[in-house]
Every structure is written in structure tokens, then in C-alpha cells.
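S.K.: Sharing a model that was predicted from the sequence below.
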Amino acid sequence: MNINQGLRLVAGIMILVSLALTYFVHVNWVYFTVFIAANLIQSAFTNWCPMMTIMKKMGMQQ
């Protein structure tokens, strides 16, 4: 698995977790989903994502 595939996997899992927390725990967890979306939009314009930096440090191949 390369960094792009890992990033998509992590983003998808985080969105599903945040939506489950919104539904089962409290409605304010929707702001976590908003944060994830804002980070994805930001990374599309700047070509930098904090999760990609973490994955590179973990030794994931590009």
C-alpha cells in the first residue's frame, strides 16, 4: 500500500467514525466531519496533508 492509498483509507475511516459518533453519541461530533473535509480541501490546494507526513515518518512507500 502506498501513501495515497493509505491516505484515502484513513480519511474514509475517519469520516465513517465521525458520522457514527454524530449519530450515536452527540450531534456536535459533526464538527469532526467538517474538520476532516476542510483538511481534505486544504490538501487539494496546497498538496500537503499532515497525515501524509505521519505516514512518511512511519516508512510507508510513495
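M.R.: Now that the structure is in, tell me what you want to look at. Numbers count the residues shown, from 1 in each chain.
S.K.: Could you use CA atoms for every contact and neighbour count after this?
M.R.: Noted.
S.K.: For stretch 27-46, buried residues please.
M.R.: Buried residues in stretch 27-46, defined by neighbour count with 16 or more other Cα atoms under 10 Å: 29, 30, 32, 33, 36, 39, 40.
S.K.: tell me the contacts of the fifth one?
M.R.: Listed by Cα atoms under 8 Å, 6 or more residues apart in numbering, the contact set of residue 36 reads 11, 14, 15.
S.K.: and the comparison structure, right after this:
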Amino acid sequence: MNLDRAILLLAGTLVVLSSLLTLVVSPWWVLLAAFVGLNLAQSSLTGFCPAAVLLRRAGISSGCAFR
């Protein structure tokens, strides 16, 4: 798995988890989905993704989007 796929997997998992927690626990969990969405938009505009930095340090090889 490369870094691009890992970022997509992490973002998708967090959005689904946030949606489930919003339905089951508290409506405040929707803020997690909003944070993930804003972070995805920010990284597409600037090219900097904090999750990519952490996953790269964990040893996941780079893809073509995050170098």
C-alpha cells in the first residue's frame, strides 16, 4: 500500500466512523467529519498533509500525490 491509498483509507474510515458515532452517540461527532473534509481540502490546495507526514514516518512508501 502506498501513501496515497493510505490517506484515502484513513479519511474514508474516519468519515464513516464519524457518521456512525453521530447517529449512535452524539451529533457533535459530525465535527470529526468536518475536520477531515477541511483537511482534505487544505491538503489539495497546499500540498501539505499532516497525516501523510505521520504515515511516511511510519514507513509507508510515497505515492504520486504526496511526495
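M.R.: Yes, it's here. If you're wondering where the values come from, they're calculated on a predicted model, not measured in any experiment.
S.K.: Mind checking which of the buried residues of stretch 27-46 of the first structure land in strands?
M.R.: Using DSSP state E, no member of the buried residues of stretch 27-46 of the first structure sits in strands.
S.K.: I'd like these as TSV, with distance to residue 23 of the first structure appended.
M.R.: As requested, the buried residues of stretch 27-46 of the first structure are arranged in TSV below (distance: Cα to Cα, whole Å):
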residue	distance to residue 23 of the first structure
29	8
30	9
32	13
33	12
36	17
39	22
40	22
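S.K.: Average offset of the helix ranked longest in the second structure relative to the first structure?
M.R.: Secondary structure of the second structure per DSSP state H: the longest helix is helix 3-24. Relative to the matching residues in the first structure, helix 3-24 of the second structure has an average distance of 0.4 Å after the fit, by mean Cα distance after the TM-score superposition for the first structure.
S.K.: Thanks a lot, see you next time.
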